[in-house]
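S.K.: Give me a model of this one.
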Amino acid sequence: MKHLFYTICGLAFCFVISGCASTDEADSVQVAEVTRSVFYAPFYAALAEGYFEEENIEVELTTTWGGDKTMTSLLSGGADVALVGSETSIYVAAQEAADPAINFAALTQTDGTFLVAREDLSNFDWNDLNDSTFLGQRKGGMPQMVGEYVLKQKNIDLKNDLTLLQNVDFGNIPSAFASGTGDFVQLFEPQASTFEKEGIGKVIASFGAESGLVPYTSFMAKESMLEKDPDLFVRFSKALYKGQQLIQNQSAEKTAEMIESYFEDTDLDILISSVERYKEQDSYASDPLLTEEAWQTLLDIMEEAGELPDRVPFDDLVDVDIAKKAMNEGG
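M.R.: Next up, the predicted model:
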């Protein structure tokens, strides 16, 4: 009987250990990204270097191609985290959503688009856009609003000085320009550099350099998710922070090699030039903390574009505690 007792206890102990081991399984986090771009290099670097795995997180990444589709995926439960323009959280809040999308980690801090001309304008002046056809981005999205913001600063009347096209789907804009639509187009990297290499167009200006700091692309989750498991999002932000610091402290060549697997159809030299452009204009946020000053700039840009439904307070849609804790623990 004594031996049987010890045997049962041993089996029970093994069962407990086995049960404990099962709780160590990685947390699966489904991330929906609005597009695939070198603009998001710190995130891809964190993935490539295994930083999320170190935080016991398994990331399932899906590209949803457009802010509306990305936010729909988040709100419907198709994704746990959305990587998308911060303006989308304001649109959702304006609809009095019961479970709003909350920005918890910043990824980029400038606009990520470049002005590409069909011809090489070595002595470019913004007035060269007058009487031209400008292939812009989706109405109400951050690229288009920043584009309009910059053009207005350059005293360009969007209704009278040029023809603005906004009827092309986000994912089809590059192919539309390549097919002959527009004299100028607003593009992210690596598409802009690819067009240069192929002789389709020439990068002549940066909207990010012209518009200044703004919380352009952020990671967000539904408020209920953040409240349910805040530690998960702190760990997520810690992994991201490691990637952000890595990008800041290494060469564009090293970063390009690191993220190459996320751009299988893009040559390494294009990735290098793309990373260099973004680093030169300080597009990559060095940490996940969103600032209230940049948030107010975002509201100003949206208001200037006539797309701001309400000046939603910073504290209503931004959770800085998660980023701060991640930085403290990961520093």
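
S.K.: going forward, measure contacts and count neighbours with C-alpha atoms only.
M.R.: OK.

S.K.: Buried residues of the host helix or strand of residue 254, list them for me.
M.R.: When elements are assigned from DSSP states H and E, residue 254 belongs to helix 252-259. Under the neighbour-count criterion of 16 or more other C-alpha atoms under 10 Å, helix 252-259 has 252, 255-256, 258-259 buried.

S.K.: ditto for stretch 79-95
M.R.: 79-93.

S.K.: Go through those residues and flag which are in strands.
M.R.: Secondary structure defined by DSSP state E assigns 81-85 of these to strands.

S.K.: Can you lay out the residues you listed as TSV showing distance to residue 212?
M.R.: Shown next, in TSV, are these (distance: C-alpha to C-alpha, whole Å):
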residue	distance to residue 212
81	26
82	24
83	21
84	19
85	16
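
S.K.: Farthest-apart pair in those, please.
M.R.: Spatially, the most separated pair among those is 81 and 85, at 12.6 Å (C-alpha to C-alpha).

S.K.: and which of the buried residues of stretch 79-95 is nearest to residue 186?
M.R.: Nearest to residue 186 out of those is residue 85 (C-alpha to C-alpha; 16.2 Å).

S.K.: surely residue 106 meets residue 284?
M.R.: No: Residue 106 lies out of contact with residue 284 (C-alpha atoms under 8 Å); the separation is 9.2 Å.

S.K.: okay, these two: which has more neighbours?
M.R.: residue 106 (28 against 25; other C-alpha atoms under 10 Å).

S.K.: Distance check, residue 66 against residue 19.
M.R.: Distance of residue 66 to residue 19, given as C-alpha to C-alpha, to the nearest Å: 42 Å.

S.K.: Just want to know which of these two has more residues nearby.
M.R.: Legend: neighbour count by other C-alpha under 10 Å for residue 66 and residue 19, higher for residue 66 (18 against 11).

S.K.: That one touches residue 35, doesn't it?
M.R.: Yes: using C-alpha under 8 Å, residue 66 is in contact with residue 35, at 6.8 Å.

S.K.: I'd guess residue 59 is in a helix, am I close?
M.R.: No: Residue 59 sits outside any helix when classified using DSSP: H, G, I helix; E, B strand; the rest coil, being strand.

S.K.: that older thread, possible to save the buried residues of helix 252-259 as TSV with distance to residue 274?
M.R.: Formatted as TSV, these follow (distance: C-alpha to C-alpha, whole Å):
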residue	distance to residue 274
252	9
255	10
256	9
258	14
259	12
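
S.K.: One more, so I can put them side by side:
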Amino acid sequence: MSQSFSSRWLRRIIVSAVAGCVLSGPALAQEKAKLRVSVIPIVDVAPLYAAQKQGYFAEEGLEVDTAPVSGGAAGIPGLVGGAYDFAFSNIVSLAQAVAQDLDVKIVAPGSDVRTEAPDIAGIFALADAGIKTGADLNGKTLAVNNRNNNIWLYAREWIEQTGGDVNKVTMREIPFPQMADAVRRKQVDAAMTVEPFFSTNVKDGTLVAVDFPYIKVQPGLNVAQYVATDDFIAKNPETVARFKRALKKGAEWVNANADQPAFAELIASYTKMQPELVQNLVLAPAPVSVSAESVQKTLDLMKKHGLLEAPMKASDLLYGDLND
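M.R.: Model prediction:
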């Protein structure tokens, strides 16, 4: 091989390699790194805020901005409309979106419920109201944060399983922070809420815990997840993977520090609770995976209660491997 030929051959290899780097660089750079995530300001989203505060998102080259909403159902329209890149939502809201031909999928775990009482969500009422079962709610009003979401669905199933008639119970939408006042003023007879509101509401004795519908109906339920649109996932697969890795580290941090002052300070920072009150909250371990079996049970309940016209498979809602 002549020296001139060797030189030309070598230059071609170098030029090709440089060109490859130039092409791959912008391709990676096109993936979105500044993200907007809709959240509900409750204990369940602690892993996301932990990932922010501990720098796990930054380690993955991501910048995350949060946008508080009233419930998982409220985040889906903004997600589909492009206002959010990820949304903290629930199976009920997600499945209904998919049933309406919206391309949305679960990309990461959000929160689980406990397997035994007390739980992270429960029904409370006035101590002297005499409400102990679903049968006691017949002819009365129950507050939920959003209609047709997980709270609404599992409250209905609990009412049925404890002797009540869901057709005789009125469900009224009230934001979590306002539920206790609504019960005290007798605008509603009972309410189903989540932490941090549940423990603080029943602390003074005027309001009491009635029951824990999630545990009664489906212990260990995968109650919430982070979701994204198919379009966003297709255009940003590495971003999704980075988001998931950082969120998992956030969950691991929460599980390791749930009894530490740093965790109480974290919860207080976005719920506006006093740190000393956080120590009395009921917590469930932060999940690092999503169970297809748990998702399927929720979908079956949705079909039973008229939220789905046709059966739906859990596999239709899951993106990638959510067990690692």
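
S.K.: returning to what we had before: quick one: which of the buried residues of helix 252-259 of structure 1 is nearest to residue 220 of structure 1?
M.R.: Proximity of the buried residues of helix 252-259 of structure 1 to residue 220 of structure 1 was ranked by C-alpha to C-alpha; the top entry is residue 259 with 22.5 Å.

S.K.: If you count neighbours, what's buried in the longest helix anywhere in structure 1?
M.R.: As assigned by DSSP state H, the longest helix anywhere in structure 1 is helix 2-22. By neighbour count on 16+ other C-alpha under 10 Å, the buried set for helix 2-22 of structure 1 is empty.

S.K.: What's the match for residue 181 of structure 1 in structure 2?
M.R.: Matched to structure 2 by TM-score structural alignment, residue 181 of structure 1 sits across from residue 187.

S.K.: so how many other residues sit close to its match?
M.R.: Per other C-alpha under 10 Å, the neighbour tally for residue 187 of structure 2 reads 14.

S.K.: again with residue 278 of structure 2
M.R.: With other C-alpha under 10 Å as criterion, residue 278 of structure 2 counts 25.

S.K.: How about the residue mapped onto it from structure 1, nearest residue that isn't a chain neighbour?
M.R.: Aligning on TM-score structural alignment places residue 278 of structure 2 opposite residue 271 in structure 1. Excluding the flanking residues, the one nearest residue 271 of structure 1 by C-alpha to C-alpha, 6 or more residues apart in numbering is residue 256, at 5.4 Å.

S.K.: repeat for residue 28 of structure 1
M.R.: residue 58 (4.7 Å).

S.K.: any idea what that neighbour aligns with in structure 2?
M.R.: When structure 2 is aligned by TM-score structural alignment, residue 58 of structure 1 is paired with residue 63.

S.K.: How many residues are close by that match?
M.R.: 17.

S.K.: which residues touch it?
M.R.: Neighbour list for residue 63 of structure 2: 33-35, 57 [criterion: C-alpha atoms under 8 Å, 6 or more residues apart in numbering].

S.K.: out of the residues you listed, which is most surrounded?
M.R.: residue 57 (25 neighbours).

S.K.: Surely that one and residue 243 touch.
M.R.: Yes: with contacts counted by C-alpha under 8 Å, residue 57 of structure 2 reaches residue 243, the gap being 6.9 Å.

S.K.: Mind listing residues that contact the helix or strand that comes right after the longest helix of structure 1?
M.R.: Reading on from helix 2-22 of structure 1 to the C-terminus, the next helix or strand found by DSSP H and E is strand 27-33. With contacts defined as C-alpha under 8 Å, 6+ apart, strand 27-33 of structure 1 is touched by 56-65, 70, 73-74, 78-84, 232.

S.K.: same check, this time on stretch 213-231 of structure 1
M.R.: With C-alpha under 8 Å, 6+ apart, stretch 213-231 of structure 1 has contacts from 74-75, 80-86, 99-111, 142, 233, 290-291, 294-295, 297-298, 322.

S.K.: ok, so of the buried residues of stretch 79-95 of structure 1, who is nearest residue 208 of structure 1?
M.R.: residue 85 (14.1 Å).

S.K.: my guess is that closest one contacts residue 142, does it?
M.R.: Yes: with contact defined as C-alpha under 8 Å, residue 85 of structure 1 and residue 142 form a contacting pair (6.3 Å).

S.K.: Drop anything exposed from the contacts of stretch 213-231 of structure 1.
M.R.: Judged by 16+ other C-alpha under 10 Å, buried ones among the contacts of stretch 213-231 of structure 1: 74-75, 80-86, 100-111, 142, 233, 290, 294-295, 297-298, 322.

S.K.: so what does whichever helix or strand residue 175 of structure 1 is part of touch, helix or strand wise?
M.R.: Residue 175 of structure 1 belongs to helix 173-178 when elements are defined using DSSP H and E. Counting contacts by 3 or more C-alpha pairs under 8 Å, 6 or more residues apart in numbering; DSSP states H and E, helix 173-178 of structure 1 packs against no other helix or strand.

S.K.: quick one on the thing from earlier: check contacts around the residue nearest to residue 271 of structure 1.
M.R.: Residue 256 of structure 1 is in contact with 268, 271-272, 275, counting by C-alpha under 8 Å, 6+ apart.

S.K.: In structure 2, which of the residues you listed still touch?
M.R.: Retained in structure 2 (both residues aligned by TM-score structural alignment, their matches' C-alpha atoms under 8 Å) from the contacts of residue 256 of structure 1: 268, 271-272.

S.K.: Which single one of those residues is nearest to residue 47 of structure 1?
M.R.: Taking C-alpha to C-alpha as the measure, residue 47 of structure 1 lies nearest residue 271 of these, at 17.0 Å.

S.K.: Does the closest one touch residue 38 like I think?
M.R.: Yes: between residue 271 of structure 1 and residue 38 a contact is recorded at 7.2 Å, counting by C-alpha under 8 Å.
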